[in-house]
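Colleague: I'd like to go over a predicted model; first the sequence, then the structure.
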Amino acid sequence: MSTVQEAGVRDWDFPRGVASVVLMVGFGREHGVPVQRMLAGSGVSEKTLADPDAQVDAHTELAVIRNLVRELGERPNLGLEVGRRYRITTFGIFGFACVSSPTLGEAIAFALRYLELSFTFCIPVARWRPGEFVARIHDERIPADVRRFLVERDVTAMHQMLCDLLGHQVELVRAEFDFPPPGDRRLYDEIFGLQPQFDQPHNLFSLDPAMLEQPLPQANEHTWAMCLAQCRELVSRRRARTGIAADVRERLVPRGGVDGFAAPPGIDLVARDLNMSTRTLRRHLDAAGTSYRQLLDEVRRALAEEMLTATPLSVSDVAIRLGYAEASTFIHAFKRWTGTTPSAYRRGALTPPVR
């Protein structure tokens, strides 16, 4: 029997911070590529690179990646070289949340759930099965001209994060890639601690599942809870809808986070706050391709998952805070959203069973 955990996103086309672009531009500059050539066609200026709060879309980073591959693509194992530059601190609050997680397994589960706060183009899916933890790396939607580079870069970056989290070199149980072997495999062997297999059906790597239970050296429960809240807030901002849907969603999200949550306002109250009739609000939301109920479900689901994983509240207390009259109604809704019960989600979301 096995347990599968998918990432919180299914595709690479999500906005991301500028740190990854900064890293690649720096790598290019070290190897003789001027900043202007690294940024050509991306729409990113040198001034943007100096702004730690700057955000770019995935296609912008992809333009920089293409420039890097065009300029330095003749270097053997370019993706590995770049990937090992991604340290846990490169990822900002996302990285700090991973570092402060109680165990490696919980850090991995968190990283999958909030993957859109990373810089990856490859989408990992984790599977726990008897004697092995396997991460399959999906690259099917990555443009062919940069696919190998990004598989090398992203898998190496994931491995580097594991090393940073545990504070020592992590040797994999196995590593497989779906492309032909390079002329010189030594860097692969050095980084991953084994000889990978090439020309395989899938890209994947695996760990001894016992490693997932290892406490992290910098684990801190208070810091972890704080980082979780900040990551949830950041994801909400990045996912924020526009127009009337954004106005409604803003009125449904509690100002004080989960601690200050009160029952959400009904559609009549939201419409009144927006200076329109309920009927007009419904019509506008329908034109925007959504509804009050859909937006309310989105907010409730995000808050429910946060409260179940980051607070000791009982399922009944979570139901009350979300505005449900009975816990059974909340449980039914949660199963509709996630396919599992709140109690099962709490047990398994951040500590997947090792079998």
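Modeller: Right, received. Where do you want to start?
Colleague: when you work out contacts or count neighbours from here on, use the C-alpha atoms and nothing else.
Modeller: Fine.
Colleague: do a quick rundown of the strands in this structure.
Modeller: Residue ranges of the strands in the chain, as given by DSSP state E, are 3-5, 16-17, 55-56, 123-129, 132-138, 174-176, 203-207.
Colleague: structure two is appended below for comparative analysis:
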Amino acid sequence: MPLRWFREVYPNLNREQGFRLGVEFARYVQPTSFGPLSLPLISAGSVAEIVELLEYLPLISTALAVHIHHTERGLTIGLAGRTGDAGLNSIAVAYGGASLLRLIDLLASSAQNVELHLDVPVSAAADFLGDMTRRFVFDAPSPFVFVPAAILDEACRFSDSVSYRLGIAELNKAVDGRRTKSYTDTVRALFAADPRCTDSAYCARQQAISTSTLKRHLGSEGTTFRELRQAFLQERATVRLLDSSVTVAEVAAELGYSDVASFLHAFPRWTGRSPRAFRNHSVSPG
């Protein structure tokens, strides 16, 4: 259901309440709960294949964005709400992260090794999570799921490679059709695929349209190029900074900043912390 409905029912919904709702909903998730993602999810051959399905998340919800970063220790999956509402974002992030833990548990029995880090205070979980508490880390600088490398190749219970490939083929068809309709999704995909896509003129040329046409289409979808770019940079930066093996200067360069000083100036506007403070405050995955 549309997340905005919860704001109508709970007009004073805050981040802590959103967290509790999201986690509670995730308790009832089944592998068949995710529409077009259900077939490949059930037939996935490994934990890695379950995680790979996050690429297709926009087909079932635009309220949650994920950014996956690979390291030798495992996968860091950054979570970001995209509703424009802190309480609703909290529902999306908590539901998405807790659902992933539950699905891995149901399909591969490895969720006890997966951690969900959330930027809500530990007091929000008092006497609420029960046995799940050990899988949650609170007061994180940014929400993310950490999946250890040791479990990525663990086999799933209902592995069926033929069904998985068929499911992925159908998802790819759906993604191709969706991108022709949504300029927002197309621009976001360009950000991820092409480091040169840092201004609206370049992105417009990649779509063979004028800058004004791109601006008009994004406006009709309720956003702007600048808003999309800033959201992408923030989401990608927070995930990359969780990897202590990468320097702040390297993160700045990966994001397209010509000098690290510009990045150091921009990051506190997004998070309220400098990159160094953000990194020092985080709990190192693994």
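Modeller: Arrived safely. Being a predicted model, the structure only gives us computed values, none of them experimental.
Colleague: follow-up on the earlier one: turn the strands of the first structure into JSON lines, columns for mean neighbour count and distance to residue 67 of the first structure.
Modeller: Shown next, in JSON lines, are the strands of the first structure (neighbours: other CA atoms under 10 Å; distance: least, CA to CA, whole Å):
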{"stretch": "strand 3-5", "mean neighbour count": "16", "distance to residue 67 of the first structure": "34"}
{"stretch": "strand 16-17", "mean neighbour count": "22", "distance to residue 67 of the first structure": "18"}
{"stretch": "strand 55-56", "mean neighbour count": "17", "distance to residue 67 of the first structure": "16"}
{"stretch": "strand 123-129", "mean neighbour count": "21", "distance to residue 67 of the first structure": "22"}
{"stretch": "strand 132-138", "mean neighbour count": "21", "distance to residue 67 of the first structure": "23"}
{"stretch": "strand 174-176", "mean neighbour count": "20", "distance to residue 67 of the first structure": "27"}
{"stretch": "strand 203-207", "mean neighbour count": "21", "distance to residue 67 of the first structure": "24"}
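Colleague: what residue in the second structure is paired with residue 35 of the first structure?
Modeller: Following TM-score structural alignment, no counterpart is assigned to residue 35 of the first structure within the second structure.
Colleague: is residue 35 of the first structure in contact with residue 27, as I believe?
Modeller: No - look at residue 35 of the first structure against residue 27 with CA atoms under 8 Å: they stay out of range, at 10.0 Å.
Colleague: what would the strands of the first structure look like in TSV with distance to residue 235 of the first structure?
Modeller: Converted to TSV, the strands of the first structure look like this (distance: least, CA to CA, whole Å):
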stretch	distance to residue 235 of the first structure
strand 3-5	19
strand 16-17	10
strand 55-56	13
strand 123-129	17
strand 132-138	22
strand 174-176	31
strand 203-207	27
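Colleague: and of those, who's closest to residue 192 of the first structure?
Modeller: strand 174-176 (7.9 Å; CA to CA).
Colleague: the closest one aligns to what range in the second structure?
Modeller: On the second structure, the counterpart of strand 174-176 of the first structure by TM-score structural alignment is residues 115-117.
Colleague: please enumerate the helices of the stretch 51-200 of the first structure.
Modeller: Counting by DSSP state H, counting those that start in this stretch, one finds helices in the stretch 51-200 of the first structure at the ranges 58-72, 78-83, 92-99, 104-113, 147-166, 186-192.
Colleague: out of those helices, nearest to residue 304 of the first structure?
Modeller: Short answer: helix 104-113, nearest of the helices of the stretch 51-200 of the first structure by CA to CA, at 14.1 Å.
Colleague: just want the angle from that closest one to strand 132-138.
Modeller: 20 degrees (axes from the mean of the first three to the mean of the last three CA atoms, to 10 degrees).
Colleague: isn't residue 38 of the first structure up against residue 70?
Modeller: No - the pair residue 38 of the first structure / residue 70 is not scored as a contact, 9.6 Å apart, by CA under 8 Å.
Colleague: so the two - more neighbours on which side?
Modeller: Shown here are residue 38 of the first structure and residue 70; by other CA atoms under 10 Å, residue 38 has more neighbours (26 against 13).
Colleague: to residue 319 of the first structure, which of the strands of the first structure lies closest?
Modeller: So among the strands of the first structure, strand 3-5 is nearest, using CA to CA, at 24.9 Å.
Colleague: read off where that closest one ends up in the second structure.
Modeller: Alignment note (TM-score structural alignment): strand 3-5 of the first structure is unmatched in the second structure.
Colleague: just checking, what packs against that strand?
Modeller: strand 123-129 (3 or more CA pairs under 8 Å, 6 or more residues apart in numbering; DSSP states H and E).
Colleague: check the fit of the strand it packs on onto the second structure and give the mean distance.
Modeller: Average distance, strand 123-129 of the first structure versus aligned residues of the second structure after superposition (mean CA distance after the TM-score superposition for the first structure): 2.0 Å.
Colleague: where in the second structure does that strand align, residue-wise?
Modeller: Strand 123-129 of the first structure covers residues 65-71 of the second structure once aligned (TM-score structural alignment).
Colleague: what's stretch 214-227 of the second structure in contact with?
Modeller: 182-184, 199-200, 204 (CA atoms under 8 Å, 6 or more residues apart in numbering).
Colleague: repeat that for 7 Å
Modeller: 183-184, 200, 204 (CA atoms under 7 Å, 6 or more residues apart in numbering).
Colleague: state the distance from residue 91 of the second structure to residue 83 of the second structure.
Modeller: According to CA to CA, to the nearest Å, residue 91 of the second structure stands 10 Å off from residue 83 of the second structure.
Colleague: please disregard the earlier target; I meant residue 71 of the second structure.
Modeller: 29 Å.
Colleague: please apply the same query to residue 72 of the second structure.
Modeller: With CA to CA as the criterion, residue 72 of the second structure and residue 83 of the second structure are 33 Å apart.
Colleague: over to residue 116 of the second structure?
Modeller: 20 Å.
Colleague: equivalent analysis for residue 48 of the second structure, please.
Modeller: For residue 48 of the second structure, the distance to residue 83 of the second structure - CA to CA - is 28 Å.
Colleague: higher neighbour count, those two?
Modeller: Taking neighbours as other CA under 10 Å, residue 48 of the second structure and residue 83 compare with residue 48 leading, 19 against 16.
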